[in-house]
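[1] just the structure for this:
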Amino acid sequence: MSLIKRLRHSKAGRNLGASMFAFISTSCFGLLSIPVAVHYLDKEEIGLWASVNAMVAYLMWMDLGVGNSTGRKIADAVVAKSPAQINIWWTATQIALWALGGLTVLVGVCLTPVFVHLFNVPGHLTDDALILFIGSILCTSLNFPLRGVPGLLTAQERFHWVPICQGIAPWMQLIVFFLMLRGGHGLVSYVYGTAAAQAFAFIYYRVLIATSPIRPRLDRAGVTKAHFKELFGFSLNVAVVGFKDTFLNTLPVLILARAAGLQTVPLYTFSSRLSGMLKSLAVRINHAFLPELINLHVAGRKELFQLKHRRSLILASAVAMAGAGLVMLGNRTVVTILAGPEYYAGDEVTAWFAVLVVVATIASTYQSLLQISGNMGKSIPFAVFNVVLVVVTASLGYRFFGMTGLAAVFALQPILYGIYGLLRGARNCRYALSDFANAGMLAAVGAVVVVVIIGQFLDSSEPLGKAWQFFGKDLLLPSLSQVVCSGVLWVVATSVAWLALRKVSRTALVQEVAGSA
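    Model (predicted):
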């Protein structure tokens, strides 16, 4: 059986295919939204839009991690084929999410004056800021109960339906956003776009629930203190870690908005768009294996679990290396074409964005061990320490080195939690670190990539040629160091990714044979 056929007929292959669709779709959406925003909005309005997204991202964690924890709590019942236990945990999570959704609306309304003050919103944008902020919160909160559906699908190993939704919903948002902007509604258009995307997700997930192999139902037996205690005991750790990640991802927006004004925010956000997309691709590849890894761990199939985890880790890391090469080579061109040269943050900042793609991917693969094990360890105090450390170093980095220092801090910050995820996650899974022997190899690869990418912006060589015109915009060719470094990364990464993909497909075949036996 060929490589493509083996992947197509495996669960991991379906997840990978759906993840690739979501990546391509969301990438196109993310890129197209830039020229749309630049055409209809000025820099302050775009900065306000990014700031609202940052604040709403924080409030999304008001679900206290229940949405992300649903899959892990239901997984045991799915493996045991117990409809009663599935109903119990589904009931507990749904009631919790309904209550937390209502609480999020109240908290969001109370935080509205704080938001306007925190981001120094100009007077002529105050009304738009209020509508944008409150409208986005309402759209997000009303769909809180559906945040448990991806977890249910993960436990049922139907995860491939989740990225399909993630790939379609943004287009609903972009189409409505564009039409409303064209109609002269300004920033408020984003609220209409968000409402359209959330409406699509609501209908989509309701259909998937109705077609579940074992359709979950509400059961009073799930409304007990013991179940809520167990649920929140796990989900609070997930929430804190998730909030930490969200806060660190959006902290540059906070620092820039406060220190330099809303007009500087688009420089950072647009220049980081390509690296964010490629990091998402690598992390999606890792998450495509998560449903199977959880079920393999719950079923106690240690050897197959370790094998699949190692190979999926190498595959995701190889894709991240290739992504870093793309960022180095094409980030300036992408930003210039989509927005304009005045929105480009510079080559040094771009180099750190490339570093982030690799570092964040490797850290994420080790961090997932905590969620797989069902025990987050001392995640809360460790996350608090990590946040405090990054806030201090990011503030100092921006003060002394500007946007380059800010990008450097956020490129390296995932290392700390990645190490904790590896050490604690391996122990929670009752494995020795030697069971993850590839850890040292990946750490070495990551270090080499970091050194190579940092070296490229220390080079002072001139561009390879003169600027050339593209629809009236001046585009500079990459420097010699950028071409060499990205070329080396692409050759190495492509070779490793192909070998890893072949091994992953063989692992899928071995698993299916073992399952049928």
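[2] going by C-alpha atoms from here, please, whenever you check contacts or count neighbours.
    Fine.
[3] helix or strand for Ser235, which one?
    Here Ser235, judged by DSSP states H and E, is contained in helix 225-260.
[4] and that helix, what's buried?
    227-228, 231-232, 234-248, 250-257 (16 or more other C-alpha atoms under 10 Å).
[5] list the helices and strands the very next helix or strand once past it packs on?
    Using DSSP H and E, the helix or strand that follows helix 225-260 in sequence is helix 265-271. Applying 3 or more C-alpha pairs under 8 Å, 6 or more residues apart in numbering; DSSP states H and E, we find helix 265-271 packed against helix 43-59, helix 225-260, helix 302-338.
[6] dump those into TSV; add distance to Thr93 as well.
    Output for these, formatted as TSV (distance: least, C-alpha to C-alpha, whole Å):
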stretch	distance to Thr93
helix 43-59	18
helix 225-260	8
helix 302-338	28
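[7] burial check on Leu16, number of neighbours?
    By other C-alpha atoms under 10 Å, 22 other residues sit near Leu16.
[8] how about Gly300?
    By other C-alpha under 10 Å, 12 other residues sit near Gly300.
[9] separation between it and Leu293?
    Noted for Gly300: a distance of 10 Å to Leu293, by C-alpha to C-alpha, to the nearest Å.
[10] go on, Ile419?
    Taking C-alpha to C-alpha, one finds Ile419 at 20 Å from Leu293.
[11] of these two, who's got more company?
    Leu293 (23 against 17).
[12] going along the chain, name the strands of this protein.
    Secondary structure of the chain by DSSP state E: the strands cover 468-470, 473-475.
[13] is it true that Ala96 touches Gly65?
    No. In this structure Ala96 lies outside contact range of Gly65 using C-alpha atoms under 8 Å: 10.4 Å.
[14] okay, those two: which has more neighbours?
    Set side by side, Ala96 and Gly65 show more neighbours around Gly65, with 25 against 21, by other C-alpha under 10 Å.
[15] from memory the more buried one sits against Phe243, does it?
    No. Assessed by C-alpha under 8 Å, Gly65 is found out of contact with Phe243, at 9.0 Å.
[16] alongside the first, I'd like the structure of this one:
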Amino acid sequence: MIALRRVAYHPLVSGSAALVGARLVSILASLTAVSIVVRTLDAENFGFWSALVSLTTLTAGLDLGIGSAVRNRIAAYRAVGDQRGAEEALGAALLVVGMLSAALIVVTLVSAGVGHAAGWIEWSEEQAVAFVVTVMCLGAFQLGNLGQLALYASERPSAVAAIEVARWVMTIPVLLLVAAASAGLVPATAGYFLALTLSALSAFAVLARQDGWPRAGTPRSAWALTRRDLWTGAGFALLQLVATLVYQTDVLIAAQRTSLVVAGDFALVQRLYLVPLTLLFAAVTPLWARTSAEVARGNGAWARHWAQRLSVLAAGAAALAGLAIVVAGPHAVTIWAGRAVSNPSLYLGLAAWLVLAAWVMVLSVVLNGMGRVWGQVRWLSVALVIKVAVAWLLVERFGVAALAWGAAASLVPLAWANWRDVRRSLGPDARPVARQGMS
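    This is a model prediction of the structure:
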């Protein structure tokens, strides 16, 4: 009993439990949100809304990877007791990312306006307004996301879990009001993304209460601090961008190669498989900061042990979850969304994708904690080429099931490469990569 109590109160375990609990709430709320929106909007606008929601992950690398690189730096500084260094790193990153976000908002809106005027983009007025609202909110979300990464780096995942729950406490009532008023695409989009942005920005209230406000300094001093992380940050930016294209663009590809209606159906099925993957990611997320800290202390054996053990466990859990969705998924979609999406090959393909994605995910978390990103970028690029080739050649002929199987096949080289990299980098002669960022 005492041993079990010690395990339960271990920071890594308690943090994982908090994130899994929050993610469960998030999943249920997300399913509820989709159920509300799919009944509120017509099929075309629901497909457009689904595409906008997919853009959330596309913004991950737009901070030039500074957030992820600073996450490692903060964890390493805290591991050796340098709290001031951690505060200065966060403040500098916040100032630089704020300027980048403002510039990207302007560039994106101007580019979209030019494309619409030239006839390259064919959106209704309502869809154009929804896009503008999304871009503005996601620009501000970049800053809030940096605050959440700082909470992860300081090994306070419970605070991040509370923020995630707060997001949905705001989102669901707003969407219910939109549905009751039959308000349309713009209010549904604004309610969803404003709740996302405001909840993320609340991370700074937590940081201010416990650590004090980040030490921002001047733009020149902030850049001087941040540029130390540019190489690692560039790797993280490319990693996040390519990973997003590999994992999160299926709906966009389906919309391009088929129709918005088919894309909406594909999005409904894919969301079922994202449920177990999201829970697994929540469970292993604290491993990132802990890996950075342990490698900074020279304890690479710890990271290797947990990488190998958890990757196998995650793949096994994903296989069970995928099998359950293959059996019950069509009925679940009908009950949940009121649509019949029965395509056995699609469900089986996404089940295979889920197993490989779970394996890759655990190994990637450990490699990210060590700052080893460029190898992942190379193999993710290979995965992207495979996925796009399958989509281009087979989706029109065999339907979206080909996209699911192509997504699964694209992860096979990456799964092998990540496993090899973990074993090599954390072997007996492992080099403590995270410590290099301390200079």
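[17] quantify their similarity with the TM-score.
    For this chain pair, the superposition-based TM-score is 0.89 by TM-score structural alignment, normalised by the length of the second structure; 429 aligned residues with a C-alpha RMSD of 2.7 Å.
[18] that older thread, out of the helices and strands packed on helix 265-271 of the first structure, flag the one nearest Gln166 of the first structure.
    helix 43-59 (16.1 Å; C-alpha to C-alpha).
[19] who are the packing partners of the helix holding Ser235 of the first structure?
    Counting contacts by 3+ C-alpha pairs under 8 Å, 6+ apart, helix 225-260 of the first structure packs against helix 43-59, helix 66-79, helix 83-118, helix 265-271, helix 379-412.
[20] buried ones in the last one?
    Which is helix 379-412 of the first structure. 379-380, 383, 386-387, 390-391, 393-395, 397-398, 403-412.
[21] same thing with the shortest one?
    For helix 265-271 of the first structure, the neighbour count (16+ other C-alpha under 10 Å) marks Val265, Pro266, Leu267, Tyr268, Thr269, Phe270, Ser271 as buried.
[22] before we move on, back to that, tell me which of the helices and strands packed on helix 225-260 of the first structure lies nearest to Phe353 of the first structure.
    Across these, Phe353 of the first structure has its closest neighbour in helix 379-412 (6.4 Å, C-alpha to C-alpha).
[23] same for that closest one, what does it pack against?
    For helix 379-412 of the first structure, the packing partners by 3+ C-alpha pairs under 8 Å, 6+ apart are helix 225-260, helix 347-373, helix 414-428.
[24] rerun at 6 Å
    helix 225-260, helix 347-373 (3 or more C-alpha pairs under 6 Å, 6 or more residues apart in numbering; DSSP states H and E).
[25] how big is the offset of it relative to the second structure?
    When the second structure is superposed, helix 379-412 of the first structure averages 2.3 Å from its matched positions, counting by mean C-alpha distance after the TM-score superposition for the first structure.
[26] and whatever residue of the second structure lines up with Glu303 of the first structure, how far from Val422 of the second structure?
    Alignment note (TM-score structural alignment): Glu303 of the first structure maps to Ala301 of the second structure. From Ala301 of the second structure over to Val422 of the second structure the distance is 11 Å, taken as C-alpha to C-alpha.
[27] quick one: which of those two has more around it?
    Taking other C-alpha under 10 Å, Ala301 of the second structure and Val422 do not tie; Val422 has more neighbours (21 against 15).
[28] any idea how far Ala408 of the second structure is from that one?
    Taking C-alpha to C-alpha as the measure, Val422 of the second structure and Ala408 of the second structure are separated by 21 Å.
[29] tell me which of the strands of the first structure sits most buried.
    Mean neighbours per residue, mean count of other C-alpha atoms under 10 Å, is largest over the strands of the first structure for strand 473-475, with a mean of 16.
[30] which residues of the second structure does it align to?
    Going by TM-score structural alignment, strand 473-475 of the first structure lines up with nothing in the second structure.
[31] which elements pack onto that strand?
    Counting by 3+ C-alpha pairs under 6 Å, 6+ apart, strand 473-475 of the first structure packs on no helix or strand.
[32] go with 7 Å
    Packed against strand 473-475 of the first structure by the contact rule (3 or more C-alpha pairs under 7 Å, 6 or more residues apart in numbering; DSSP states H and E) you find strand 468-470.
[33] save the helices and strands packed on helix 379-412 of the first structure as TSV, and put in distance to Val334 of the first structure too.
    Shown next, in TSV, are these (distance: least, C-alpha to C-alpha, whole Å):
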stretch	distance to Val334 of the first structure
helix 225-260	21
helix 347-373	12
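[34] Ser272 of the first structure pairs with which position in the second structure?
    In the second structure, Ser272 of the first structure lines up with Gln270, judged by TM-score structural alignment.
[35] please name the nearest non-neighbouring residue to that match.
    Leaving aside its sequence neighbours, Gln270 of the second structure sits nearest to Leu350 (C-alpha to C-alpha, 6 or more residues apart in numbering; 7.3 Å).
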